[in-house]
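**Student:** Based on what follows, work out the 3D shape:
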Amino acid sequence: MYDFVIIGGGIVGLSTAMALGQRYPQAQILLLEKENHFAPHQTGNNSGVIHSGIYYKPGSLRAKLCREGCQSMVEFCQKYNIEYDVCGKVIVATEPEELPLLENLYQRGLENGLEIQKITAEQVKEVEPYVQCLAGIKVNSTGIVNYTQVAQKYAEIIAERGAKLQLSTKVETIKNTSEGAIIQTNKGEFKAKFLINCAGLYSDRITQLGGVKPQAKIIPFRGEYYELIPEKRHLVKTLIYPVPNPNFPFLGVHFTRMIDGNVHAGPNAVLSLKREGYKKTDFDFADTVDTLTYPGFWKLATKHAKDGIEEIIRSFNKAAFVQSLQRLIPEVQSEDLIPTHAGVRAQALKNDGKLVDDFLIVEGRNAMHVCNAPSPAATASLEIGKAIVEKVANV
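**Tutor:** Reported below is the predicted structural model:
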């Protein structure tokens, strides 16, 4: 019997295993991942941004762990010689009605303890010469990294400390006993004194298998990206974001310089008809029915109908996507952009149609379930792992 079994080999599951090994060096630890490599889904398909924490509600777990994680992620990369760049970013207002929203965001950043500056349109151009805007915020602590490399380093550290990492192992059932949990997989049975669920896009289903009501359902949203052709990468020096719509849960299409030198433009945010559906044509009947029969989804869709329709239009109409990008950089043309990989975000949604706006960790019987860990979970992964282990210690 293992002392701890972690389900999920993304960056949160790996960071949790690493933190457990640090806290309990003599413990028997097992991590199970259903794919044949680590960080295959949200971690391996995200934008690679080391977030500052400017967007998140002051006092929330998300704001606290992101701010702390921004620093600890940079320190981790320095320690293990992982390439990163604290390049900073600008958030810009392009319309007069966005100026009050920019001011509100600036005040939120100050409340979150960030070093940020309000800058004029002329000062924005000193950072990003091709951006057209009315005003902006400069966020110095934002950076970029390859989170797949970070996750791989986590896995190496875990293995060096003696924990067991098992790939291609899919959890099928969980049975609770007085001694812990019996986890049935396609590779046999494993027993755990304590179970930690970090299954990302399937976290709610694993929670239910563990006999706990997850409090929310995971709704998958696909984020589709374009990439600037090499000849036009000079248009973007760092990261360029619009002022987000405070009533819409996504940040809007933006420009992100990647650590490998590529520049990604996007994402939009459209409902995925498969939990791991990275293509427009991907479809899973059970996943689709699961979403479309959930009352919370229809309440959300009704509330954000206009925004949702615009996202769908951008998904199927490149010209509309380009038009959104031209609000930030007018010089960008359709021929400058080529499609690149998409990501799928696991967003927890309550039955009343409200998105879970913070990290959500639900306790079970000898178990801990991470039921909502969207962005900035990669940035905050080291701190999330520590927080989970702290909760485990206090159970």
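**Student:** CA atoms for contacts and neighbours, from now on please.
**Tutor:** Noted.
**Student:** which helix in the chain runs the most residues?
**Tutor:** Secondary structure of the chain read by DSSP state H shows that its longest helix is helix 61-79.
**Student:** next helix or strand past that helix?
**Tutor:** strand 84-85 (DSSP states H and E).
**Student:** Excluding chain neighbours, what is closest to C66?
**Tutor:** A380 (4.8 Å; CA to CA, 6 or more residues apart in numbering).
**Student:** residues near the one you found, how many?
**Tutor:** 30 (other CA atoms under 10 Å).
**Student:** Sequence B follows; please return its structure for comparison with A:
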Amino acid sequence: MIGGGIVGLSTAYALTRSAPGLRVTVLEKEPGPARHQTGRNSGVIHSGIYYRPGSYKARFAVEGAAEMVAFCAGHGIAHEVTGKLIVATEHDELPRLHALVQRGRENGIPVRELGPAQLAAAEPHVRGLAAIHVGTTGVCDYGEVAEVMSRLARDAGADVRYGSPVRAIRRDDGTGGGGGTGGGTGGGVTVRTASGETFRADCLVNCAGLHSDRIARLAGDDPGMRIVPFRGEYYELVPRRRHLVRGLVYPVPDPAFPFLGVHLTRGVDGGVHIGPNAVPALAREGYSWRTVRVRDLAETAGFPGTWRIALRHWRQEVGELHRSLSKRVFTAAVRRLLPEVREEDLVPAPAGVRAQAVLPDGSLVDDFLFASSGPFVHVLNAPSPAATASLPIGREVARRALAALDRVA
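**Tutor:** Next up, the predicted model:
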């Protein structure tokens, strides 16, 4: 298995539980778990209210939220079920707010509508015309969740190897594998790491997140998509102003744009994160404007879907870029929800990068995307709420991996 984020580790954990005695090896290029998407987010346990009924996102989020709370409670991981408010600040947002109520009910999520007085009672410093309260939303520390999953998988016999970037993959039937050398007979896969170590497996699971499409191509498969990285930029409230936000407060999302907008999140440590802003990253691990990787940038710029996204969403993206480059403009966006906030109340917080799968026609892949080919199982798109839903996702990927083992047996 390639990838030591929360999806890869959850899959390893699920495999050790569903198939005791199965040899499971996890290869992660970083020196520890959860160094990218898993460990660089606002820590929200999502309810699933936004997602199309019947989609992987909706099903996995609803199941995963309850399971994540139970997992955290069972392993002593800091967490809290706070609920969240989705707030309409303009009259034209009210129909979309009411549509979310209906969607939440279709997904089996407890949703309560609030008028201005009830909103003021729940969040005295937040401005809005109306709101809905979503009771199953919470917060936790996903980095700690990943650490526990890694330990549990290891305790059950899995070999989790950090500092092991994969450089070559060869199908042992001789049919592919970018960077592989030689052929071979029978099924299975041989993987070589940067240190020269080789691993033989009957099935390879690709949970490489920001590099999932590259790993698929290295395996000789055409993923039919490209990861286009978007950086999520956060600020946090200075300690003396944290009282302005009691819990989780979100705007009504724009259905034409794939991001939820700038929201307010009180974490398990009491800090209040504000964001994210969503801008194109100049590297797959580009956590600031200063980080530029020529290969990453060339791949993104050379992909037709990138320019089709830009044409489709240029108005929204201009706004995101403006907020990225101007703290004053970012603060003005926050003041729609939190009128009392001032520029000096905000200090920069660590950014994250979203691995967004994009199709050649410029369509953003909106749901989880899996692909299987011979001994390979690829997780090609694992967007939010992947961390929330990591336990059911891990079981799903494990099921696909066991089916792949049956195919090559």
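**Student:** Tell me the counterpart of F230 of the second structure in the first structure.
**Tutor:** In the first structure, the residue matched to F230 of the second structure (TM-score structural alignment) is F221.
**Student:** what about the helix or strand harbouring that match, how far off from the second structure?
**Tutor:** Assigned by DSSP H and E, F221 of the first structure falls within strand 217-223. In the superposition with the second structure, the average deviation recorded for strand 217-223 of the first structure is 0.4 Å (mean CA distance after the TM-score superposition for the first structure).
**Student:** Please state the offset of that strand from the chain centre?
**Tutor:** Strand 217-223 of the first structure has its C-alpha centroid displaced from the chain centroid by 11 Å (CA atoms, centre = their mean, to the nearest Å).
**Student:** ditto for stretch 170-190 of the first structure
**Tutor:** How far stretch 170-190 of the first structure lies from its chain's middle: 28 Å, per CA atoms, centre = their mean.
**Student:** Give me the residues contacting it.
**Tutor:** Residues from elsewhere that reach stretch 170-190 of the first structure (CA atoms under 8 Å, 6 or more residues apart in numbering): 1-2, 7, 32-35, 169, 191-195, 209-211, 365-366.
**Student:** Mind checking which of those residues are in helices?
**Tutor:** Counted as lying in helices by DSSP H, out of the contacts of stretch 170-190 of the first structure, are L209.
**Student:** can you map out the helices along the stretch 201-350 of the second structure?
**Tutor:** Here the stretch 201-350 of the second structure has its helices, by DSSP state H, counting those that start in this stretch, at 212-218, 294-301, 304-325, 327-335.
**Student:** Provide the aligned range in the first structure for the longest one.
**Tutor:** I take that to be helix 304-325 of the second structure. Aligned using TM-score structural alignment, helix 304-325 of the second structure spans residues 295-316 in the first structure.
**Student:** Contacts for that stretch, please.
**Tutor:** By CA under 8 Å, 6+ apart, stretch 295-316 of the first structure touches 219, 224, 248, 268-270, 291-292, 320-321, 349-354.
**Student:** just the buried members of the residues you listed?
**Tutor:** Buried residues within those, counting neighbours by 16 or more other CA atoms under 10 Å: 219, 224, 268-270, 291, 320-321, 349-351, 353.
**Student:** May I ask which two of those residues are separated the most?
**Tutor:** Spatial extent of these (CA to CA) is set by the pair A320 and N351 at 32.2 Å.
**Student:** wait, isn't V356 of the first structure in contact with L349?
**Tutor:** Yes. Counting by CA atoms under 8 Å, V356 of the first structure touches L349, with 5.7 Å between them.
**Student:** Return every residue with contacts to both of the two.
**Tutor:** Common neighbours of V356 of the first structure and L349 (CA under 8 Å, 6+ apart) are A216.
**Student:** whereabouts in the first structure does stretch 199-207 of the second structure align?
**Tutor:** Residue span in the first structure matched to stretch 199-207 of the second structure, by TM-score structural alignment: 190-198.
**Student:** what's the spacing between the matching stretch and its chain's center?
**Tutor:** On CA atoms, centre = their mean, the centre of stretch 190-198 of the first structure falls 23 Å from that of its chain.
**Student:** go on, stretch 257-277 of the second structure?
**Tutor:** With CA atoms, centre = their mean, you get 14 Å for stretch 257-277 of the second structure.
**Student:** Can you give me the end-to-end span of it?
**Tutor:** 12 Å (CA to CA, to the nearest Å).
**Student:** buried sites along that stretch?
**Tutor:** By 16+ other CA under 10 Å, the buried positions in stretch 257-277 of the second structure come out as 260-268, 271-277.
**Student:** Which of these fall in strands?
**Tutor:** Per DSSP state E, strands hold the following members of those: 263-266, 272-277.
**Student:** burial of the aligned residue in the second structure for K232 of the first structure, as a residue count?
**Tutor:** For K232 of the first structure, the aligned position in the second structure is occupied by R241, per TM-score structural alignment. For R241 of the second structure, the neighbour count with other CA under 10 Å is 15.
**Student:** ok, and the closest non-adjacent residue to R241 of the second structure?
**Tutor:** With sequence-adjacent residues excluded and distances taken as CA to CA, 6+ apart, R241 of the second structure is closest to D345, at 6.7 Å.
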